[in-house]
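> Sequence unavailable; structure follows:
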């Protein structure tokens, strides 16, 4: 994530952006009110005024992060678009969010791997809405109708989007791809869509 934290229009937004930045760079356990204040160019009293405590700031920042992914999944339910357009727009949006906040995303996945307490809101959303929206679009695009195989396909799609983020800059050394480049990322997505459609 670029450190453009001080460009945010108001103190509250800067505090949230700064918190996400620190979570990504140093991990949840290393977030302090003092670090947030320095990164957001505010005083500690401002953080307490807007959020009350460091834990509240972290929770609110993670809700914002979760909200970005929720918005990506909502694209799948936009019936004004064709199924392939919905899938394409979802994949682009999901990859854009994870690329904008790669370190937060990596930290999030790391907590999942080590079974630490994770944002229950995001996990609940994935289980109750997100995955089913993805499965519904896959039903429309393929001949696959059974939940077992649709779940597998959904997992493959999400994994395909996550892996380049986890590799970070190493992906350029391994595959010669600059995944941060939007054009490269969108070519990658087109290839994924073609494979889903069996082309």
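Right, received. Where do you want to start? Only a predicted model underlies this, so the values are computations on that prediction, with no experimental measurement involved. Numbers count the residues shown, from 1 in each chain.
> CA only for contacts and neighbour counts going forward, please
Will do.
> Please report how far residue 127 lies from residue 81.
Computed as C-alpha to C-alpha, to the nearest Å, the residue 127 to residue 81 distance reads 24 Å.
> So for these two, which residue has more residues nearby?
Using other C-alpha atoms under 10 Å, the more surrounded residue of residue 127 and residue 81 is residue 81, with 13 against 10.
> Could you give the number of residues near residue 40?
Neighbours of residue 40 under the rule other C-alpha under 10 Å: 25.
> which stretches of the protein form helices?
For the chain, helices defined by DSSP state H occupy the ranges 11-26, 33-40, 44-51, 54-74, 83-100, 102-113, 120-125, 131-141, 147-167, 170-175, 182-196.
> Contacts only, for residue 147.
By C-alpha atoms under 8 Å, 6 or more residues apart in numbering, the residues touching residue 147 are residue 135.
> Check the gap between it and residue 24 for me.
Residue 147 is 34 Å from residue 24, where distance means C-alpha to C-alpha.
> With residue 183 instead?
Taking C-alpha to C-alpha, one finds residue 183 at 24 Å from residue 24.
> the more surrounded of these two?
residue 24 (20 against 11).
> give me every residue that touches that one.
Under the criterion of C-alpha under 8 Å, 6+ apart, the neighbours of residue 24 are 101-107.
> Can you tell me, leaving aside adjacent residues, what's nearest to the spatially most central residue of the chain?
Geometric centre of the chain, nearest residue: residue 98, 4.0 Å, by C-alpha atoms, centre = their mean. Closest residue to residue 98 apart from its sequence neighbours, by C-alpha to C-alpha, 6 or more residues apart in numbering: residue 105 at 6.1 Å.
> For burial, what's the neighbour tally of the one you found?
Residue 105 is flanked by 21 other residues according to other C-alpha under 10 Å.
> And residue 52, by the same measure?
By other C-alpha under 10 Å, 12 other residues sit near residue 52.
> same question, residue 191
Per other C-alpha under 10 Å, the neighbour tally for residue 191 reads 12.
> cool, residue 108 as well?
Using other C-alpha under 10 Å, residue 108 has 19 neighbouring residues.
> for it, what are its contacts?
residue 118.
> Use this one as the comparison:
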């Protein structure tokens, strides 16, 4: 029992330090992270960083491993429900993706702009995203056999690109659109507007019927999106 408790304590402290690292990346950017400011944000001494991680490089590597594993878990959670139509599945995924891009822009930027990080983690992120889109494409084929393979792939590429373009930088179209995408209701309305243009064969009544399931699934993955912050 005592050994189990020690393992749990160690995991809790490591998670606390990793969350502090994410906080520092978001506050000052990837290149500004130091063990000193992470220790301060985590409320531990600098020696604790070395004890649990050995070095700043190891800490950053475990931080990206941690965040990427949460992304994979969330993708799998989204795909578990085989009763949801592709409109609802994409609505959950786009809501999840957009919220992550809004809440963790510097973390996302590091995945793709820091060569070592991209080589170790960014490519894996893209592979998982591609596998997810392949699964969605297969479901679309079953729902609407009239669509060609090219139409399906182009539509999915355009849908994802529209979401990502809003966040790099986030306020690129803010003045033009007047949208506050940090507001959950605004994000939902925006995603619905987007999906109805591309997935117009889905019955509106089915979409309405799935609203509760969509909300429940988003609630289910919210904790992992927030990286299970300890009390």
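In hand now; what should we look at? The model shown is predicted, which means the values in this text are computed figures rather than measured ones.
> about what we covered before: the residue nearest to the centre of the first structure maps to what in the second structure?
In the second structure, residue 98 of the first structure lines up with residue 101, judged by TM-score structural alignment.
> Does its match touch residue 167 like I think?
Yes: with contact defined as C-alpha atoms under 8 Å, residue 101 of the second structure reaches residue 167; the gap is 6.4 Å.
> and the equivalent of residue 139 of the first structure over in the second structure, how far is that from residue 191 of the second structure?
With TM-score structural alignment as the criterion, residue 139 of the first structure lines up with residue 141 in the second structure. Separation of residue 141 of the second structure from residue 191 of the second structure (C-alpha to C-alpha): 21 Å.
> Those two: which is more packed in?
Just comparing residue 141 of the second structure and residue 191: by other C-alpha under 10 Å the higher neighbour count belongs to residue 191, 20 against 14.
> In the first structure, what residue corresponds to that one?
So residue 191 of the second structure corresponds to residue 189, using TM-score structural alignment.
> Name the nearest residue to that match, ignoring sequence neighbours.
Of all residues not flanking residue 189 of the first structure in the chain, residue 91 sits nearest, at 6.8 Å (C-alpha to C-alpha, 6+ apart).
> got a list of what the one you found touches?
By C-alpha under 8 Å, 6+ apart, residue 91 of the first structure lies in contact with 72, 161, 189.
> Adding distance to residue 33 of the first structure, write those out as CSV.
Formatted as CSV, the contacts of residue 91 of the first structure follow (distance: C-alpha to C-alpha, whole Å):
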residue, distance to residue 33 of the first structure
72, 30
161, 33
189, 39
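> Count residues in the vicinity of the alignment partner in the second structure of residue 89 of the first structure, would you?
Per TM-score structural alignment, the equivalent position to residue 89 of the first structure in the second structure is residue 92. Residue 92 of the second structure: 23 surrounding residues under other C-alpha under 10 Å.
> got the contact list for residue 92 of the second structure?
By C-alpha under 8 Å, 6+ apart, the contact set of residue 92 of the second structure is 78, 214, 217-218.
> switch to 10 Å and redo it
Contact analysis of residue 92 of the second structure by C-alpha atoms under 10 Å, 6 or more residues apart in numbering lists 75, 78-79, 86, 188, 191, 213-218, 221.
> List just the nearest of the residues you listed to residue 11 of the second structure.
Nearest to residue 11 of the second structure out of these is residue 221 (C-alpha to C-alpha; 20.9 Å).
> Disregarding flanking residues, what is the spatial nearest neighbour of the closest one?
Closest residue to residue 221 of the second structure apart from its sequence neighbours, by C-alpha to C-alpha, 6+ apart: residue 74 at 6.0 Å.
> which residues touch the one you found?
The contact partners of residue 74 of the second structure, taken as C-alpha under 10 Å, 6+ apart, are 68, 93, 96, 217-218, 220-225.
> Which members of those define the maximum pairwise distance?
Spanning the widest gap among the contacts of residue 74 of the second structure are 68 and 217, at 19.5 Å by C-alpha to C-alpha.
> In the first structure, which residue range corresponds to stretch 54-62 of the second structure?
Counting by TM-score structural alignment, stretch 54-62 of the second structure falls onto residues 52-60 of the first structure.
> Give me the distance from the matching stretch to the chain's centre.
From the chain centre to the centre of stretch 52-60 of the first structure is a distance of 20 Å (C-alpha atoms, centre = their mean, to the nearest Å).
> next one: stretch 70-78 of the first structure
Put simply, stretch 70-78 of the first structure sits 13 Å off its chain's centre (C-alpha atoms, centre = their mean).
> same question, stretch 70-82 of the first structure
The answer for stretch 70-82 of the first structure is 16 Å, by C-alpha atoms, centre = their mean.
> One more: stretch 166-178 of the second structure?
What separates the centre of stretch 166-178 of the second structure from the centre of its chain is 19 Å, taken as C-alpha atoms, centre = their mean.
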